[in-house]
Structure formats: C-alpha cells, structure tokens
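[1] could you look at this predicted model? Sequence included:
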Amino acid sequence: MKKYCFILFIFLGIESFSQTQLPGFFSDHMILQQQTAASIWGRDQPNKKVTVKASWGKSATAIVNAQGKWKIQLPTPSAGGPYNIEIKGSNTITLNDVLIGEIWFCSGQSNMEMPVKGNPNQPIIGSNEAILHSTNNSIRFFNTPKVSSLTPLDNSNGNWKAANTETTGNFSATAYFFARKLQSVLGIPVGIIQSAWGASTIESWMDQQSLLKFNTKPIPQKLPIAEPNRTPTILYNSMLHPYIGYTIKGVLWYQGESNRENAHDYQALFSTMIQSWRTQWKQGDFPFYFVQIAPFEGGKVNAALLREAQLKTMLTEKNTGMAVTMDIGEKNMIHPAQKEMVGNRLAYWALANDYQLKGFAYSGPVYESIQNTTDGKLEISFTYAEMGLTSFGKPLSGFEIAGEDKVFYPAKAIFTKDKNGRITVWNEEVKNPVSVRYGFTSWTEASIYNIQGLPASSFRTDNW
C-alpha cells in the first residue's frame, strides 16, 4: 500500500509539472497595461514550446527552461476590450474578458488595506453612496490574500473582480477612489493589484539584500507565528515577489505608522525600497506615489519625524509624489475616514505627471526657504503656491520659532502682504530667530493651504 501511494505521488507530481500553469493573477477579467510589451509567464514541461495569442492580433512564443519556467512579452494595443488570450503549451488555457488599460500596484499597511465599507466601528465617509454607485466594468481589482513565507514565492491566488455593489465594499478604499478618479477622467479601464497587510513595517516589504546596510532585526530561520507582517523580508517574499515583472503603470504606497519609532531611518529605508522595487521590476523609474501619515496623538515618539522623512523622500527621489493628509487626521483614530480625499490626491499626481493633464493643482504647498526681515521676524517661502496661500478664514496656527538657543516658542503668523506664497512668523521674546517649525507634533491641525485647497506638509527649518 505504501509503495502504491509513493508511485501515485510521483505520477501526480509529473502530471502537474507537465501541465501549462499560470499564476493566479493571469486569469479571466484581468487588465493588462496598454501600449506596452506586457509580461506573461508561467510553468510547463521543460523544453516545451508555449505560444500566447491575443484576439487583438498579437502573439509571442517561448521555450520552457530547465526549471520549468517560461515568460513572454505580449504587445498590447491602446485601452479597450474585452479580448481573450490563448496560451498553448502542454495544454491550452484561454483567458476571457481581458481588458487593456492602466495597472497600478497598491501596497502598504492598514490604511491601504482598509476597505471601502470601512472596518468595525471605523467608518469611511461616503462609503454607502460610493458602493451604491460603484458598478463599473472598467474598474477591476485583484486582492492579494495574506500569506507569509521565508522564501520568495512565484504565485498569488485570487480573482480579478469588477466594481459593483457586491464587490466594491471589499476593495481598498484609498485605491478604489484613486481608480475611480482616473477612470472617470481618462475614460479607460483601470486595474488595481492590492497587496497590503495592516501594521506591517517597511522592512517586511524589502528583500534581504536591500536590508543588509541597515541595522534591522535578523531575517528569521523559521516562519514567525506572531507578527510576520513586522518581520523583515517576509511580506516581500510572499506578497510582493510574485508580482515583480507584472507590467504596471506605477505604484501607490500608504505606510509609515508602524515605523514611527525608527523614523530617523525611514527616509533611507524608503528610498532604498523604492529603488530596489524599480530595479527588480525592470521598468525604469516608474511613478511611485505615496500618502503622508496623518496627524494622530498616539505613539511614544513624535510622528512629525516620520512625516518629515516622507517629505524628504519625495524631494529627493525622482518621479515620486506625496498626498498630504494634514487636514484629515483624527486625534484618537489612526485610520482617517476621509479616504476619498486621499485617493483623489494620489490621482492628481498621476493625472498631472503621467497623463499630462494641465490646469489644476496636484501638490500642496511645500516649504522652500526662510529669510530674516528687518524687524526680527522670519519670512517663509513655499513652492506649489503660485496663486498664493489661504487658511480659509481661520487663524494661522501650529507655528513655533526659536533663536540660536534652540528654545522654541509658539509663534504668531500672518500671510505676507503683497507677496504670494509667503508667511511671516514671529514671537516678541525671540529677538533673533533662526528656525521655524510648522505642525511639528504628532497631533496637529492644518492651517496652510494653497488656493486650490491642498494642504502643506508639516516641516521644520532646523535639524536639531
């Protein structure tokens, strides 16, 4: 009996290896990136010829290598569909209802994972109306199951689903509102691959090689039972690696809350992660847009340091952009309910930079420089404020000022008369000010916007 089972096991192994196989995300209802050479890959019997034919008239072939893997690049047309794709190897697989459009990979922790329907006792503002009116075959999502692994995986199970009243509630709210804005403006299909895990650290999304120069927790030899989402490399292996090479337009990232306690390392970690993802994807410096963590009172350290690291990353890494959330934070809730605003602000970056739409603002004011005035005050200049600044009628708040003694005092602030995009700050007790800070505490409320209503990030002019 044991001998029979052993032979059956070998037979089944050979049988499965000799079949044409695809990762779960190459399936019915998927969306492929338009006007590019879209990568499609899988497994089959070594040395087998695999042919991929698309109903839009393009095809490609590959020979399966000794490890049983094959990969092709399939030229895609401009946005449209539906189409079908036939993959013929040891057997034939037909993918139906395939659309061509724009693909964005969306990752991070709980604020990216939080669905349109909200979490228990944690609402998404406007979710019910959003779900009710969400039926749109041109918006499709692939949600990645939560999986952990010590070694890089090649597959992710799941299903592509079109937006409708029964499916949209389970999509990432941030990603859905981003996709909805893009689709409504561009009028073409938009596909979202969501791969996020609440409370995950940035280190968990980075490969082992990228982490070598950082003093992080050691890579485990056994799969951790508790908190795999906070263990270096684990989610990279299981929830990122399977997708590397899937032809995308760009990445959306919403993460940072779990790294507040090592905020001083975050800029270097974040920049390294962005660069490593781009290197591994082999698509050049694709767009990488992210959300600045919102003000929140909890935590042991000043979260403004993490927000600062995110701002510096945007200012130093090319083809990046940051959606500022200084005006939507909730003092006692780490998951802001205004996810539609977040998704829209991410979409502004993409629509301006990647789809070349003009005539609208896509960034809030960004601190540029300070200079002393003749009466012992400091004047702050901002970019992305060509038409000026506003507080929408409320007093300017959140400013502190210090002299060379590094002692900060609450500062008064006004918009500089006759100068667009500038603010004057002072405190009578600081005769020779050298530094100013704005909103540089864990919990703060926004008071600076550009005329188009986008808020400025918290910032400081010192590095004390």
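    Yep, that arrived. Numbering: from 1, shown residues only.
[2] for the rest of this, base every contact and every neighbour count on C-alpha atoms.
    OK.
[3] all strands of the stretch 51-200 of the chain, in order?
    For the stretch 51-200 of the chain, the strands defined by DSSP state E, counting those that start in this stretch occupy 59-63, 69-75, 80-88, 92-108, 136-143, 160-163, 190-196.
[4] which residues touch Gly245?
    Applying CA atoms under 8 Å, 6 or more residues apart in numbering, we find Gly245 in contact with Ser39, Gln280, Trp281, Lys282.
[5] so which two of those residues are the farthest from each other?
    Within those, Ser39 and Gln280 form the most distant pair, 13.7 Å apart (CA to CA).
[6] neighbour-wise, which of the two wins?
    Remark: of Ser39 and Gln280, Ser39 carries more neighbours, 16 against 12, as counted by other CA atoms under 10 Å.
[7] isn't the more buried one right up against Thr247?
    Yes: assessed by CA atoms under 8 Å, Ser39 is found in contact with Thr247 at 6.0 Å.
[8] select, out of the strands of the stretch 51-200 of the chain, the one closest to Asn353.
    For Asn353, the closest of those is strand 92-108, at 14.3 Å, according to CA to CA.
[9] can you give me the buried ones in the closest one?
    93, 95, 98-108 (16 or more other CA atoms under 10 Å).
[10] ok, the residues you listed vs Val436, which is closest?
    Val436 lies nearest to Gly108 out of the buried residues of strand 92-108, by CA to CA, at 31.7 Å.
[11] and the gap between that closest one and Tyr254?
    Applying CA to CA, to the nearest Å, the value for Gly108 to Tyr254 is 5 Å.
[12] ditto for Gly57
    Going from Gly57 to Tyr254 by CA to CA gives 38 Å.
[13] same thing with Pro242?
    Taking CA to CA as the measure, Pro242 falls 20 Å from Tyr254.
[14] how about Met206?
    With CA to CA as the criterion, Met206 and Tyr254 are 15 Å apart.
[15] ok, now Asn450?
    Applying CA to CA, the value for Asn450 to Tyr254 is 23 Å.
[16] repeat that for Ile103.
    Using CA to CA, Ile103 is found at 17 Å from Tyr254.
[17] any idea which element Phe9 lies in?
    Element membership of Phe9 [criterion: DSSP states H and E] is helix 2-17.
[18] tell me what that helix is packed against?
    Packed against helix 2-17 by the contact rule (3 or more CA pairs under 8 Å, 6 or more residues apart in numbering; DSSP states H and E) you find no helix or strand.
[19] neighbour count winner among Gly57 and Tyr254?
    Tyr254 (24 against 10).
[20] which residues does that one contact?
    Counting by CA under 8 Å, 6+ apart, Tyr254 touches Ser107, Gly108, Gln109, Asn111, Met112, Phe290, Val291, Gln292, Ile293.
[21] ok, back up a step: dump the contacts of Gly245 into a markdown table; add distance to Leu211 and secondary structure as well.
    As requested, these are exported to a markdown table (distance: CA to CA, whole Å; DSSP: H, G, I helix; E, B strand; the rest coil):
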| residue | distance to Leu211 | secondary structure |
| --- | --- | --- |
| Ser39 | 28 | strand |
| Gln280 | 15 | helix |
| Trp281 | 18 | helix |
| Lys282 | 20 | coil |
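[22] another structure for you, compare them:
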Amino acid sequence: MIRTLGVLVGLAGSAAAEPPQLASVFTDHMVVQREAPLMLFGTAEPGDAVSVSLDDATQSVRAGLDGRWWVDFEPLAAGGPHTITLKAGDATVQAISDVLSGDVFLCSGQSNMEWPLKSSLYGDREVAAAGIDQIRLLKVSKASAISPEAALPEGNAWHVSAPETAADFSAVCFLTGKALQAEHDVPVGLIDASWGGSRIEPWISETALAASGQHDAAVNLMRLYRDDPPAALALYAEQWTGWWKSHDWYDGRDPWTGDATLDWMPTPDWRLSDWSTWGVPELEGFLGQVWHRVTFTLTPEQATGAASVSIGQADDVDVTWLNGTAIGATHGWGFGRVYDVPAGVLKPGENTLVVNVYNSYGGGGLTGPEEDLHVDLADGSSVPIAQGWTWLKVPGDAGNPMPAPWYPIQGFSMLHNGMIAPLEGLRLKGVLWYQGESNAGDAEAYEDLLTVLVKDWRGAFRDSDLSVAVIQLPRWGALPSAAGTEGWGTIREAMRRAAAADDKVGLVVAIDLGDPMNLHPPEKQHVADRTVRVMDALAYGKPTVGPSGPEIARAERSGDVIRVAFEGVEGDLQTISSDTAIGFETCFEGACRYVSGMVVNGDVMIGLPSDIAADELRYCQGDSPICNLFDSNGLPAGPFRVELADR
C-alpha cells in the first residue's frame, strides 16, 4: 500500500546521478546502432572532466552546469564485441563490455505488445529456442514519473537472449527481432517498453503535447501538479464535477457530497467487493461507474487536525471525496489507496466518504480487503469503515470520466517520463508500436496523437526518418450485424491514415489474426511475420510488393457500378470461401448499407443502383468484421474508409 495524493506510483523528479557515470542504458551486453553516429552520454559533477573510450578511441569532455556530458564517436560496422570505458583522471570508474554493434528496435504499446513469449502459441518451444547470442534484450520495468527521468528503473540492464531472459519478454518484439537477425545476419538489440492498459497519451512527452496545442488543459494541470499537488487535485475535481454536471440527466444533486436524497442502495451485508458478484442484475458485467458511500461519526476531539483515509483497492479508477472535498484520484488496480486529509476537512458528528469508481474491463469496484478500510486520526486512533456502504449506479451512457493527467497509464506523459526519457539519445533502427485498445472509445483523436508520438520519438532518438511499424488492431469483440457499426473500425482507420501520410510509417494489418472472444490472441508469430515484412521495406529498403498487403488506391462510381482499385497486391486479388467480396458498405451522410462485389481484372466491382446516393465506401468495419479479400500471398486487404468519387 502506497501513501499518496492522487496517484499511487513513484513520482519523484529526476535525482542527480552519482557522478561520474555513464547513463543507465549503457550496460554490459548491450547493442548500439550500427552505421550511425554513436553518442555516449552520462553525468558528472558540473564542470568535472571525464574521458570516454570506445575500444582504443578516447575523447575528453567536461560536464555542463546541469551535470550532463556527451561525446560522439564514428559509426561502427556490425559486429563486436566492443568495450566502453569511463575514466575520471587516471581512475577507471566504469567499464562496459561485450557491446555489439547491430540494429536496435524499440517495442512499445499496451498489453498485446507486452504479452510475453512464454504465453504465446507454442510458448514453451519458442522460449526453449531463445538462446541466441546475437540477440540482446532490455526489458524496461513499468515506471511512471511526473518529470522526465534520466535513469532507467533500478535493476534494468541488457541481457544476452536466453530462455530465462526471453520468457517474459514481449513475444511480438522478440519474434520480430529473431527473424530480422536471422535474415540480415547482424546483432539485434530489442528494447521492450510496454504497459498493458495504457493509452497513447502517457507515451508522448509533455513538450510534444504542449506543442500540438490540443492538450493545453491537461499540460497545465500536469505542471500545476508538479508544483502543488493539492491545488492540482482541487482543480481536477472541479473539472470532473463540471463534466458530471454537463449531462442531460444531472438533476442538481451532487453524489460526491453524499446527498442522502439520492437512491443509495445497501451493498450486500453493507460490505465491499467486486460489484459484479453482488447478485444485482443491473451490475452483472457492467462496465462504467458506480458511486460508493459510507458515513462515520467523530467526536470534536477526533475531528481536530489532519488525517488519512485508506479505502483499500479500487478497480480501475477512483475519485474520492470526504465531506465534499476531493482527497484523491488514482488509476490502477491491485494496490490499496491511502489519501491524506488536510486539517479542517473532518468535522464533529457525521462525516461522509464518497468514492466514484470507474471500471472499463473485467471486475470492478472497491474490493478491500476489510482490514485496509479505515480512517487514521491525528490523535493516533483509527475508525474502521469496512461496513455500512451503499452504492449508486451511474447511467451507462455517461461516457468515460476525464482522466487526471498524472494517472500512470491513462493520463499524460507519465510513461514517457519513466520509460522512454531514460532511453533518449540512443539511435534506433526502428520502432514497433502495438497499442490502441485503450483509445478506441475516442478514436477520432488518435490519428493526430499517433502523428505527434512519431514526431516526438524521432526527435528523442535523433532520427527524422526513423522507421515506425504500427500494428493495426486485430478483430475482437462483437460481430457487426448492421452496416454503419463503428466499433474498432474508427481507430483502425485512424492508424491507416497516419501511416498513409508518412512514408516511413508502415501499417501491419492484423485484422484476420484476432479472436472475437480473446483480447490477447496468443498467436503472435504471424503478427511478427507481417511486422518483419513492413520493417524490411521501411528500415532495410528491401523491394517488397505491398509490405502491408492490398491497400485501397481509389474508389470511383460510374452510374450503377463502383470500381475499387487496390495497390500492393502480390499476385492476384482473390476472395476466400466465396466468389463474392463481402464486408463493403456504402454510406451517405453517415447512413450505411452493406454491399458486395466481384473481383474483375484485379479490381472489385460493386453494383449500386444509380438512384441510391453514396458519398463514402467502407470495408471491414466494426469490432470483429468478417472480410474475405486477400492477395495470393495470404495477406488481407486492410480495413478502410474513403470518399467515393464520381467518374
């Protein structure tokens, strides 16, 4: 259990490193990017001189006023091993050995990127075959921070790939790297910096978000939190309650005050647990918000001074008020919350504690344990609050509460600060990005966010042409039964558009590799195969017909026929299990209908009576669409939405 105000992870700013030393990303067994300028960097006391050696080449440098130093060495060819040495005067203070020069890839995103090799299809076999000296692995531990960190989480280091080091490493990252190493016969370094459930915003730097001009409120609140957490929490609570009051169903009563005129219902036995287990039909499988309320009585002496409130574990997000004053807001599960209460919030007599819990997946609510539910008072006494709870369901159409920017995986910049900033300055061959599930609910903003992230990381890793492979979300969830169903089709389209606008961003189409019943399909081998195909074309310049498979080129209407042309088709365009191409929709002003077509001379021809208006053509939409258009190499035509032109 961690005591905090508003966030339950380490939020300390970057502490001054013990001078002199290399940055923490430089360890034994690492891989540096071949055929690119090699910058070595680290810290020392301001103004102190150090000498840095790469094998027999040595350079001297003085640390700046901020204690940082860096030196550049000539590019290395693939191979090794090399040695990096740091000296202060004549004394060797650090020596890094078994350094290889090869291709370095950063793999990031949420749970499908984090999914470990041991849990992939044929995981035991894949792990047993992971002993490859020419592959080196760096797994960045989960860490968030309110300011950019200079050092990796404690204990993080590069390792030679072996069954014991690869088992918990990202399956997609490892399998992609393994194939690229075998194909190009150079050392490969893989960095796994991923966190299940994370949105894209936490992976983008505060500087980049501010420069985009689209997130000023969040950036300003983040900066306030850095300087004055209580003031930031109060402002966030004001914004949160403003969001609540903006709904049509708001009737002037404020649940965060514990308003007794609301229809509070007792929890089973007046105790707390996962709300889906209460036997209440309207809460079975419910994903959304539920208010939780409890009261406790204090004497005038007990109500004097500051206090702390322990509410146990919450899943996923809580915002907590005591007597109408916000005392905490946290995202995450599997740990308890303890919130500090300033003097003056408690009062003699009845006090009301209210917790709004938002759950987006699986079980949810306040789940104890009971011994962690108590109020600790300034006089040293403790008041239990394990019993007497009531609840109030929030309408299912309320939407998602606005996340606080300091939430580790749902806020802004926190994961960049803790997991990406310590890597900045390295050179990379490419980036693998597999994320989007947590942003699917507001996918319209994703194209811009992904574009900002790519630009941000290119700056961080000093390569304006850095290759990025974006793995498009596979099918999962409801089978669409009506045309016009949005679902995950919206975020897949955002990914497609972001990739189409950037020659060095490639789309890995995985629509056919998902499982409607499993958010984490274990078959990562084909995802890796397709990622290799895209990265070969982007980063290695390998001539490839359709790295992403068949892609929409244009859709034109002439009379009662729509002609759909594709590019990037290897061999022939063909339909599977039918001579008809299904999954197409024509739309007009947002109203859609299903249509089908036939493959004729490499194009799809769709019949549509000329009196039916259409301004958009869609393909393979919804959460788990069934689509049957492939090329001869077995690659699917990817989902798309395009304007329908008249010819």
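    Ah, there it is. Keep in mind the model is a prediction, meaning the values are calculated, not measured.
[23] and among the strands of the stretch 51-200 of the first structure, the most buried is which?
    strand 190-196 (a mean of 27; mean count of other CA atoms under 10 Å).
[24] re the thing from before, and the strands of the stretch 51-200 of the first structure as a markdown table, adding distance to Arg422 of the first structure?
    A markdown table is the format used below for these (distance: least, CA to CA, whole Å):
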| stretch | distance to Arg422 of the first structure |
| --- | --- |
| strand 59-63 | 57 |
| strand 69-75 | 49 |
| strand 80-88 | 46 |
| strand 92-108 | 34 |
| strand 136-143 | 41 |
| strand 160-163 | 44 |
| strand 190-196 | 39 |
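[25] right, so of the ones you listed, which gets closest to Ile14 of the first structure?
    The nearest among these, by CA to CA, is strand 69-75 at 14.9 Å.
[26] mean shift of that closest one relative to the second structure?
    Its aligned residues in the second structure lie a mean 1.5 Å from strand 69-75 of the first structure after superposition (mean CA distance after the TM-score superposition for the first structure).
[27] okay, the angle between that strand and strand 59-63?
    Angle between the axes of strand 69-75 of the first structure and strand 59-63 is 160 degrees (criterion: axes from the mean of the first three to the mean of the last three CA atoms, to 10 degrees).
[28] does anything pack onto strand 69-75 of the first structure? Which helices or strands?
    Against strand 69-75 of the first structure (3+ CA pairs under 8 Å, 6+ apart) you get strand 37-43, strand 49-54, strand 59-63.
[29] export these to CSV and tack on distance to Asn332 of the first structure?
    Below are these laid out as CSV (distance: least, CA to CA, whole Å):
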stretch, distance to Asn332 of the first structure
strand 37-43, 44
strand 49-54, 52
strand 59-63, 54
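[30] out of these, nearest to Leu351 of the first structure?
    Taking those one by one with CA to CA, strand 37-43 is closest: 21.8 Å.
[31] and that closest one, how far from the chain's centre?
    Computed by CA atoms, centre = their mean, to the nearest Å, the separation of strand 37-43 of the first structure from the middle of its chain amounts to 23 Å.
[32] so which bits of the helix or strand hosting Gly368 of the second structure are buried?
    Per DSSP H and E, Gly368 of the second structure falls inside strand 365-377. By neighbour count on 16+ other CA under 10 Å, the buried set for strand 365-377 of the second structure is Gly365, Leu366, Thr367, Gly368, Glu370, Asp372, Leu373, His374, Val375, Asp376, Leu377.
[33] what does the following helix or strand past the helix holding Phe9 of the first structure contact?
    Of the helices and strands lying after helix 2-17 of the first structure in sequence (DSSP H and E), the nearest is strand 31-33. If you take CA under 8 Å, 6+ apart as the criterion, strand 31-33 of the first structure is touched by 38, 76, 98-103, 140, 189-191, 247-249.
[34] quick one: map Ile448 of the first structure onto the second structure.
    Using TM-score structural alignment, the partner of Ile448 of the first structure in the second structure is Leu629.
[35] could you check how far the nearest residue to that match once chain neighbours are set aside is from Tyr619 of the second structure?
    Nearest non-adjacent residue to Leu629 of the second structure, counting by CA to CA, 6 or more residues apart in numbering: Thr575, 4.7 Å away. Look at Thr575 of the second structure and Tyr619 of the second structure: by CA to CA, they are 14 Å apart.
[36] my guess is Ala179 of the first structure contacts Asn136. True?
    No: counting by CA under 8 Å, Ala179 of the first structure stays clear of Asn136, with 10.9 Å between them.
[37] hang on, the earlier thing: how far off centre is the helix holding Phe9 of the first structure?
    Here the centre of helix 2-17 of the first structure is set off from its chain's centre by 43 Å, with CA atoms, centre = their mean.
[38] mind listing what's buried in that helix?
    In terms of neighbour count (16+ other CA under 10 Å), helix 2-17 of the first structure has its buried residues at Phe17.
[39] show me what it is in contact with.
    Arg43, Asp44, Gln45, Gly68.
[40] before we move on, back to that, to Leu223 of the first structure, which of the helices and strands packed on strand 69-75 of the first structure lies closest?
    Nearest to Leu223 of the first structure, of these and by CA to CA, is strand 37-43 at 26.3 Å.
[41] in the superposed pair, what's the mean gap between that closest one and the second structure?
    Strand 37-43 of the first structure sits 1.3 Å off on average (mean CA distance after the TM-score superposition for the first structure).
[42] can you give me the angle that strand makes with strand 69-75?
    Strand 37-43 of the first structure and strand 69-75 are oriented at 160 degrees to each other (the same axes, to 10 degrees).
[43] what about the counterpart of Arg475 of the second structure in the first structure, which SS state?
    Matched by TM-score structural alignment, Arg475 of the second structure corresponds to Pro295 in the first structure. Here Pro295 of the first structure is recorded as coil under DSSP: H, G, I helix; E, B strand; the rest coil.
[44] Pro295 of the first structure against Met326, yeah?
    Yes: contact criterion CA under 8 Å: Pro295 of the first structure and Met326 qualify, at 6.2 Å.
[45] stretch 142-150 of the first structure: end-to-end distance?
    End-to-end distance for stretch 142-150 of the first structure, by CA to CA: 23 Å.
[46] what sits up against it?
    Contact partners of stretch 142-150 of the first structure, identified using CA under 8 Å, 6+ apart, comprise 25, 156-161, 171, 191-197, 220-223, 228-229, 233-235, 237-239.
[47] stretch 400-408 of the first structure now?
    409-411, 425-427, 430-438, 464.
[48] swap the cut-off to 6 Å and go again
    With contact meaning CA atoms under 6 Å, 6 or more residues apart in numbering, stretch 400-408 of the first structure is reached by Tyr409, Pro410, Ala411, Asn432, Pro433, Val434, Ser435, Val436, Arg437.
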